[in-house]
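K.L.:
I need the structure of the sequence given here:
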Amino acid sequence: MSQDFLNQDFLTRLFDAAVAAADPKRALAAHLPDPPKGRTVVIGAGKGAAQLAAAFEELWDGPLEGVVVTRYGYACATRAAKVMEAAHPVPDAAGLAAADALRQAVTGLTKDDLVVALVCGGGSALLPAPCDGLTLADEVALNEALLASGAPIGVMNLVRNQVSTLKGGRLAALAHPARVVSLVVSDVPGDDPAQVASGPTVPDTRTRAEARAAVEAWGLDLPDVIAQVIASEANLPPHRDDTVFAAHEVKVIASASQSLEAAAALARAEGVPAVILSDAIEGEARDIGKMHAAIAREIAAKDRPFARPVLLLSGGETTVTLRGSGGRGGRNSEFLLSFAAEIDGVPGISAISADTDGIDGSEDNAGAFADGATCARMRAAGVDPAGSLARNDAYSAFAAVDALHAPGPTGTNVNDFRAILVR
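P.N.:
The predicted model follows:
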């Protein structure tokens, strides 16, 4: 059995441990709210929303009803909550219908009722709800512009909140006077629950003026109708101090930090020292790839800042600025292709980068594997690694050398997982 295969098996088990730490039932068990006198209504949005709803049903002692929306292909069986599917990362008409269903689910409740909001990453695209004067097509154009901009997730969500009728806490406000408990699986750096899925049940603290400043600072090329709303004082998000939120509870039940700790524990149990660089790394994926590669090379050559063997772990959410056309791949694949180019020919380094939801961008892989010989294998297969990176085509490059990691939808989402083994 080759050393390369053994390293890939080890890296896969680390990924699995990180995902298991964010298992919906495990995450929910310690955070169940007190039962209400009245109805229990479950709502949710995100790539793991269906699995969260199914787990909540298993744990909840009493009747419930509700509706959640997840990405196409991510649904699972539930007993009481209705599961709807919609498009991600670009919204579609099914998402518009799901947004209306969640709106109806929280309408007409009383102070004796309880709303349990199961929120995880991906919910922004799955809940299109354009404000007056805008259409679904306008929200699609906004998402496409944001995805191509390279802006961090916090900036994207700040802009999205300005033009929605559900994001930025608005969905929770519609549930008033019912009590709302938001149980959040964080996929954002810093674990601010208002940033997960653009916070449909958690109001943001940032203002319209800050949104305008962010648009200018990042040079965002927004559709004219979107820019007009942001330039105005119409459709302002509710403030966190609004009395409608007074009795609400918000709990982050799973995060990248917990998943990285689980992977580190597995590595140490197998005799490999592990360090967590950060659970909140942001920035351009290819640049973060270079930074991680520089650290790995330093360890391989000089045993600093850590002695070999060592496992480097990190999480967060990088971004990709689209530079080419026709390329395939998400931020984890792009990170790893950049990383592979920087360790080209360096022995003793192997790595995985993958999205914990099981899908990297819009392809069928979570990420990929790489080592010091990956670029040589690509060149032998007729693939130019540098050219592939230049046109954002990391998926095709890794597919050519059978180095994709494709576990399928995992039922959770705590964002990027990166593990680098230096032997």
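
K.L.:
From now on I want contacts and neighbour counts done on CA atoms only, so please keep to that.
P.N.:
Noted.

K.L.:
Now do the helices in the stretch 1-150 of the chain.
P.N.:
3-21, 24-29, 49-59, 93-105, 123-126, 136-149 (DSSP state H, counting those that start in this stretch).

K.L.:
Number of residues surrounding Q3?
P.N.:
Neighbour count for Q3, taken as other Cα atoms under 10 Å: 9.

K.L.:
Give the buried residues for stretch 374-382.
P.N.:
Buried residues in stretch 374-382, counting neighbours by 16 or more other Cα atoms under 10 Å, are found at 374-378.

K.L.:
To compare with the earlier structure, here is another sequence to fold:
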Amino acid sequence: MTLPSQPGIPDHPVPERLLAQLFRAAVDAVEPKAALTRAFAKEPPLPAKRVWIIASGKASAAMAQAAEEMLAAQSRTLAGGVIVGLERAGRSHPSIRTCVAEHPLPGPGSLAAALALEDLIAHVRPDDEAWVLLSGGSTSLLAAPVEGSGIAQEDLGALFAYLLESGLEIGIMNAIRKRVTRWGAGRLATALGRAGANTRCYVVSDVINDELRAIGSGPCVADATTADDVQTLLTQAGWEKTPDSIRRYLNAVTEGTAPETPKGTNAVFGRVTSRIIATNADATHAAAARARELGLRVARIREPLQGEAALAGARFVDGLDPAIPQDEPSGTPHCVVQG
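P.N.:
Purely as a prediction, here's the structure:
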């Protein structure tokens, strides 16, 4: 089926099929395994060192598979690894452990996954390489309390729950959550660095503006916030709803009796490289390109699409007319893209 023809305007599939083509083009552009394979292809040959794979997020299995294939192609030694996802990964190298964890609220699997990373780091040798493969959902999937913080795992879950209910933007939520999670706010990179590893972090971005500190709670990025900043954010969100153990921990940091998060002055970050391999922009560009191939006039709304889905959808509809040039002939088919 096609829409009725108009003079000078090409035929198009029914809207549902057309939209499905645009959706598929967007998804294919950010397919994690292909994106990581492309990233590897752009890099120089890697030194002959042992490699550890840490893959976390909704795309963890696909990214780990790309890494395993890369290592095999270069006859590199895979020392071991951990894959953390929402379901058990398929076949992988026998030295890789698979962990099933919870999202969007952390649970027992999240704690077990965080401890699995601790065990992996204990086996890292000086000059090993760690490849951290990060995608959406990692904050919850790896959520365990900061070591020695006194925070209870159930309190961590309670914090996550009330932040999700608060309607706060994801960037603000992650600024809070990474502060109280074991591997967030650069703590994974510092632990690997203390073990002597060089860390390469490859990231599929699921946040506005592709801010590395916000993706997966920034496990390999120095933290730019202080405990005072986080207390201010929690006051806005509802300090009284914050579990006691978390309030005590934040107070201890501000008082100097508990350590701050790793900052950019920490020399360990000189051993870390981070690269974003797939973004929202990649997806929207691909959708727009496919729309043009189908003969549609494309209009872009540059403002990021974010917030509560129902409200964001309403804002998108409100922005349709302003996005389309007013001098276009009546009936000209348009595709409005926003992401």
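
K.L.:
Just give the TM-score of the two.
P.N.:
Overlay of the two chains. TM-score (TM-score structural alignment, normalised by the length of the second structure): 0.85; 312 aligned residues with a Cα RMSD of 2.3 Å.

K.L.:
picking up where we left off before, closest to A50 of the first structure out of the buried residues of stretch 374-382 of the first structure?
P.N.:
Lowest distance from A50 of the first structure to these (Cα to Cα) belongs to T374, with 36.8 Å.

K.L.:
residue in the second structure matching the closest one?
P.N.:
In the second structure, nothing lines up with T374 of the first structure, judged by TM-score structural alignment.

K.L.:
which residue packs closest to T374 of the first structure, ignoring adjacent ones?
P.N.:
Distances taken as Cα to Cα, 6 or more residues apart in numbering put A340 closest to T374 of the first structure, at 6.5 Å, once the chain neighbours are dropped.

K.L.:
equivalent range in the second structure for the helix or strand where the one you found lies?
P.N.:
Using DSSP states H and E, A340 of the first structure sits within helix 331-342. When the second structure is aligned by TM-score structural alignment, helix 331-342 of the first structure has no counterpart there.

K.L.:
which residues are in contact with that helix?
P.N.:
By Cα atoms under 8 Å, 6 or more residues apart in numbering, the residues outside helix 331-342 of the first structure that reach it are 285-290, 292-294, 318-320, 351-355, 360-361, 366-372, 374-375, 385-386, 389, 392-395, 398, 416.

K.L.:
Try it again at 7 Å.
P.N.:
285-286, 288-290, 292-293, 318-320, 353-355, 360-361, 367-368, 370-372, 374-375, 389, 392, 394-395, 416 (Cα atoms under 7 Å, 6 or more residues apart in numbering).

K.L.:
so what's T201 of the first structure up against?
P.N.:
168-172, 182.

K.L.:
distance of the equivalent of D23 of the first structure over in the second structure from I215 of the second structure?
P.N.:
Under the alignment (TM-score structural alignment), D23 of the first structure pairs with E31 in the second structure. Going from E31 of the second structure to I215 of the second structure by Cα to Cα, to the nearest Å gives 17 Å.

K.L.:
higher neighbour count, the two?
P.N.:
I215 (28 against 17).

K.L.:
residue contacts, that one?
P.N.:
205-207.

K.L.:
got it, and L159 of the second structure?
P.N.:
So L159 of the second structure contacts 242-243 (Cα under 7 Å, 6+ apart).

K.L.:
gap between it and A112 of the second structure?
P.N.:
19 Å.

K.L.:
Now do the very next helix or strand once past the helix holding A340 of the first structure: distance to the chain's middle.
P.N.:
Later in the chain than helix 331-342 of the first structure, the nearest helix or strand by DSSP H and E is strand 349-355. In terms of Cα atoms, centre = their mean, to the nearest Å, the gap separating the centre of strand 349-355 of the first structure from the centre of its chain is 17 Å.

K.L.:
what's the answer for stretch 210-219 of the first structure, then?
P.N.:
23 Å.

K.L.:
Could you do stretch 303-310 of the first structure as well?
P.N.:
With Cα atoms, centre = their mean, you get 30 Å for stretch 303-310 of the first structure.

K.L.:
mind listing what's buried in that stretch?
P.N.:
Neighbour-count burial for stretch 303-310 of the first structure [16+ other Cα under 10 Å]: 306, 308-310.

K.L.:
Am I right that D279 of the first structure is in a strand?
P.N.:
Yes. Membership of D279 of the first structure in a strand is supported by DSSP: H, G, I helix; E, B strand; the rest coil.

K.L.:
residues contacting it?
P.N.:
Applying Cα under 7 Å, 6+ apart to D279 of the first structure gives the contacts 189, 256-257, 314-316.

K.L.:
Would you quantify the distance from it to L32 of the first structure?
P.N.:
On the measure of Cα to Cα, D279 of the first structure and L32 of the first structure end up 26 Å apart.

K.L.:
cool, and V202 of the first structure?
P.N.:
Taken as Cα to Cα, the span from V202 of the first structure to L32 of the first structure is 18 Å.
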